[in-house]
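Student: next input, structure requested:
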Amino acid sequence: MQQDVAQHLVVSNDSEQALIHWLTLNQVPRFGVSRWLKFHDKYNMSLAALLSSSAKDLEGFGFNQQQVTAIKKPDNEYVDSSLRWLNDNEQRFLIHFTHSKYPYLLKQISSPPPLIFGYGRKDLLSNPQIAMVGSRNPTPQGKENAKRFAHTLSEHGFLVTSGLAMGVDGFSHQGALIGGRSTIAVLGTAIDKMYPRRHIKLAEDILVNDGVIISEFSPNTPSRPENFPRRNRIISGLSLGVLVVEAAIKSGSLITARYALEQNREVLAIPGNIQNKLAAGCNLLIQQGAKLVTCLEDVLEEFPTICQVVESSFKDKLQKNSSQSLASDKLLDSVDFEVTPLDIVAQRSGIEVTDVMSKLLEYELRGLVTSVPGGYIKLGEK
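Tutor: A predicted model of the protein is given here:
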């Protein structure tokens, strides 16, 4: 029923007044989008009409005293502060459930957020996405897998969505950003409180590369431990599928996988050594029916129709960008077809060693070079 009603309400209202109505509704305890849709289906009443109803009528509809008070005497400072935050910077956005830019897939889950606070390009929220999640303390192989899969998925036109947390989340965002592509981060904190603090630079890089950072929590919302598992439903809800890179059995990543199953999303997992506790969650998911993933093709074959669309859109652009960059690439020219030490590459190209290492990782992912003991070897310009 929710999906039918949601589609019925898709007649968008992007006015500020509609936003104020949703900011008011968001204050009503135990009355989220799901209950609002059921109410609308039963009474065929607009949100504006509901909020202007008398206390007596609201009680007749079944609202308790706490809910009636929240509707009739809303916290106007919450509304005003949210609007001030929105209007303070043109890079910010705030969209409600019936806004034209509210992502379609997120509308289909059982408990979609009434409001999405965000920075960046809100239009990207409806683009094809693959969520990537995993341990906050991954093994070296887990870090490498996160970066490699995120990068190759981005190369094939998918947006990588994750939670900006330490570990696999962060490495997934980093991998997606290689080559200047976009990624989406979903916070478990207030939109104005980037967490963890050490990922503030990563958050800045996401926005510089036309990415998106969102949260369902308004500015100044206190941080609570339970908000982090709660945000996982948004990560999976935005996405076509969830790729679990490396995770223990008791972890937030498996919570995200459970949400994905409930939301009828694909669940995919990278297997690991049976002696590695951080691989136990992935191995369990595979035992329970998740798609075993060892390479990019394992992911892509789960979304053949989507792949045809995104690849046709991105293929020409990627080929053009690749040929233009390689035609005048001093760094790649500085790597020989035999072992070339890193310091020699930096000296020849005139680029700082730290930048050389980052760029060579991108080239390694693209199959242009390979790292070997003592340096790098050029594989050929593909």
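Student: C-alpha from now on. contacts and neighbour counts both.
Tutor: Noted.
Student: who's in contact with the residue positioned nearest the centre of the chain?
Tutor: Central residue of the chain (C-alpha atoms, centre = their mean): T161, 2.6 Å from the mean position. For T161, the contacting residues are 129-132, 173, 183-186, 235, 239, by C-alpha atoms under 8 Å, 6 or more residues apart in numbering.
Student: these in strands, which ones?
Tutor: Taking DSSP state E as the definition of strands, the contacts of T161 contribute 129-132, 183-186.
Student: tell me the secondary structure for the residue of the chain positioned farthest from its centre?
Tutor: The centre of the chain is farthest from one residue, K56, which by C-alpha atoms, centre = their mean lies 42.6 Å away. Three-state call for K56 (DSSP: H, G, I helix; E, B strand; the rest coil): helix.
Student: that one and C307, how far apart?
Tutor: 54 Å (C-alpha to C-alpha, to the nearest Å).
Student: same question for R231.
Tutor: For R231, the distance to C307 equals 27 Å [C-alpha to C-alpha].
Student: more crowded one of the two?
Tutor: Using other C-alpha atoms under 10 Å as the criterion, R231 and C307 rank with R231 on top: 21 against 17.
Student: just the buried positions in the helix of greatest length in the chain, please.
Tutor: Longest helix in the chain, counting residues (DSSP state H): helix 304-327. For helix 304-327, burial by neighbour count (16 or more other C-alpha atoms under 10 Å) applies to 307, 311.
Student: please apply the same query to stretch 129-145.
Tutor: For stretch 129-145, burial by neighbour count (16+ other C-alpha under 10 Å) applies to 129-136, 138-139, 142-145.
Student: try stretch 218-236
Tutor: 218-219, 227-236.
Student: do the same with stretch 181-194
Tutor: Going by neighbour count (16+ other C-alpha under 10 Å), the buried part of stretch 181-194 is 181-194.
Student: roughly how far does E59 sit from W22?
Tutor: 20 Å.
Student: okay, these two: which has more neighbours?
Tutor: A direct count of neighbours by other C-alpha under 10 Å for E59 and W22 places W22 higher, at 22 against 14.
Student: would TSV of the buried residues of stretch 129-145 with distance to D355 be doable?
Tutor: Shown next, in TSV, are the buried residues of stretch 129-145 (distance: C-alpha to C-alpha, whole Å):
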residue	distance to D355
Q129	28
I130	28
A131	28
M132	26
V133	27
G134	27
S135	27
R136	25
P138	24
T139	24
G142	23
K143	19
E144	18
N145	21
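Student: also this sequence, please, to line up against the first:
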Amino acid sequence: MSMNSIITVKQSHPYYPSRLLDLPDAPQEIYCLGNLEALKIPSLGIVGSRQASKEGMTTASYFANAVVDRGLLVISGLAEGIDSAAHLGALQARPLLSTIAVCGTSLDQCYPSKNQPLFKAIAQQSLLISEYPPGSVTKPYFFRQRNRLIAALSLGILVVEAAVRSGSMTTAKYANDLGREVFAIPNSIHQPQSMGCHQLIKEGAKLVGRPEDIFEELRFFEK
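Tutor: The predicted structure is shown next:
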């Protein structure tokens, strides 16, 4: 990967997302690979379990497709499972400027490595971002830190499947603390990946059964 293709976007840069400034620890700069115009499109975060069910993967792709069809952009974290399904669903709906992947590594590497084709597709057709400069040695806490960027950049967060103790729940907490909408999809009580969503709904997240439930909250984007 060409290091020259990675763009540094400082807080003074016209494309630096103002929504990141809602964070008390907003990054002084972010690193971008792809089309910066994606940063100007209002977005919804879609997150969930790495050990997603087949139904969860289908649901994530379906909602991502519907969100992009309404003119928004899908943000997720490039992880296996729900994240990957959300990115793919967005790309299928609109190949160009449809999704942003917020990476928990620097952009001169891809994690997980099996997502290299997806990484390349997003770089070519939309945008990848990271707060870590090229050459950074990845630390486990980078992924938790990444989650706050997903929350800050988004109008709201949709949790498709999540265990009670998971990165997706952390993302939802960041979103709630930032005053973003939090949406959750209920599922079987016998499925561990549903328990986090059920917990969020008990705590006040908006129960979602169809894409229109999201658009009713984000009325500005209704057709």
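Student: from the ones in strands among the contacts of T161 of the first structure, pick the one nearest R84 of the first structure.
Tutor: V186 (21.6 Å; C-alpha to C-alpha).
Student: shouldn't the closest one be in contact with L164?
Tutor: Yes. Applying C-alpha atoms under 8 Å as the test, V186 of the first structure and L164 come out as touching, 6.9 Å apart.
Student: thinking again about what came up before, from the contacts of T161 of the first structure, pick the one nearest K277 of the first structure.
Tutor: M132 (18.9 Å).
Student: which residues does the equivalent of that closest one over in the second structure contact?
Tutor: In the second structure, the residue matched to M132 of the first structure (TM-score structural alignment) is I46. By C-alpha under 8 Å, 6+ apart, the contact list for I46 of the second structure reads 60, 64, 74-76, 82-83, 86, 157-160.
Student: now, of these, which are buried?
Tutor: Buried among the contacts of I46 of the second structure by 16+ other C-alpha under 10 Å: 60, 64, 74-76, 82-83, 86, 157-160.
Student: what's the neighbour count on whichever residue in the first structure pairs up with R180 of the second structure?
Tutor: Under the alignment (TM-score structural alignment), R180 of the second structure pairs with R265 of the first structure. Using other C-alpha under 10 Å, R265 of the first structure has 18 other residues around it.
Student: excluding its backbone neighbours, what's nearest R265 of the first structure?
Tutor: Excluding the flanking residues, the one nearest R265 of the first structure by C-alpha to C-alpha, 6 or more residues apart in numbering is G241, at 5.1 Å.
Student: now do the contacts for the match of R180 of the second structure.
Tutor: 236-237, 239-242.
Student: can you lay out those as a markdown table showing distance to G272 of the first structure?
Tutor: Putting the contacts of R265 of the first structure into a markdown table (distance: C-alpha to C-alpha, whole Å) gives the following:
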| residue | distance to G272 of the first structure |
| --- | --- |
| S236 | 22 |
| G237 | 26 |
| S239 | 24 |
| L240 | 23 |
| G241 | 20 |
| V242 | 17 |
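Student: out of those, who's nearest Y259 of the first structure?
Tutor: In terms of C-alpha to C-alpha, no member of the contacts of R265 of the first structure lies closer to Y259 of the first structure than S236, at 6.6 Å.
Student: looks like R19 of the second structure contacts A151 (just checking).
Tutor: No. R19 of the second structure is beyond contact range of A151, at 9.5 Å (criterion: C-alpha under 8 Å).
Student: what about the strands in the second structure?
Tutor: Using DSSP E, strands in the second structure cover 7-10, 29-34, 43-47, 73-76, 99-102, 127-130, 156-159, 181-184, 206-207.
Student: kindly reformat those strands as TSV containing distance to L23 of the second structure.
Tutor: As requested, the strands of the second structure are arranged in TSV below (distance: least, C-alpha to C-alpha, whole Å):
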stretch	distance to L23 of the second structure
strand 7-10	15
strand 29-34	13
strand 43-47	16
strand 73-76	17
strand 99-102	16
strand 127-130	15
strand 156-159	15
strand 181-184	16
strand 206-207	23
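Student: among those, which comes closest to L200 of the second structure?
Tutor: Here strand 181-184 is closest among these (C-alpha to C-alpha), at 6.8 Å.
Student: mean shift of that closest one relative to the first structure?
Tutor: Its matched residues in the first structure lie on average 0.4 Å from strand 181-184 of the second structure after superposition (mean C-alpha distance after the TM-score superposition for the first structure).
Student: which residues are in contact with that strand?
Tutor: 155-160, 172, 175-176, 197-198, 200-201, 205-208, 214.
Student: buried residues in it?
Tutor: 181-184.
Student: hang on, the earlier thing: state the pair within the buried residues of stretch 129-145 of the first structure that is farthest apart.
Tutor: Pairwise across these, and taking C-alpha to C-alpha, the largest span is found between Q129 and T139, at 25.0 Å.
Student: and the residue nearest to D333 of the first structure when sequence neighbours are not counted, how close does it get to S162 of the first structure?
Tutor: Closest residue to D333 of the first structure apart from its sequence neighbours, by C-alpha to C-alpha, 6+ apart: S349 at 8.0 Å. Distance, S349 of the first structure to S162 of the first structure, by C-alpha to C-alpha: 34 Å.
Student: distance of T294 of the first structure from H199 of the first structure?
Tutor: 28 Å.
Student: oh, I was asking about L278 of the first structure
Tutor: 23 Å.
Student: those two: which is more packed in?
Tutor: Per other C-alpha under 10 Å, whichever of L278 of the first structure and H199 has more neighbours is L278, with 25 against 15.
Student: verify the contact between the more buried one and P138 for me.
Tutor: Yes. Using C-alpha under 8 Å, L278 of the first structure is in contact with P138, at 7.3 Å.
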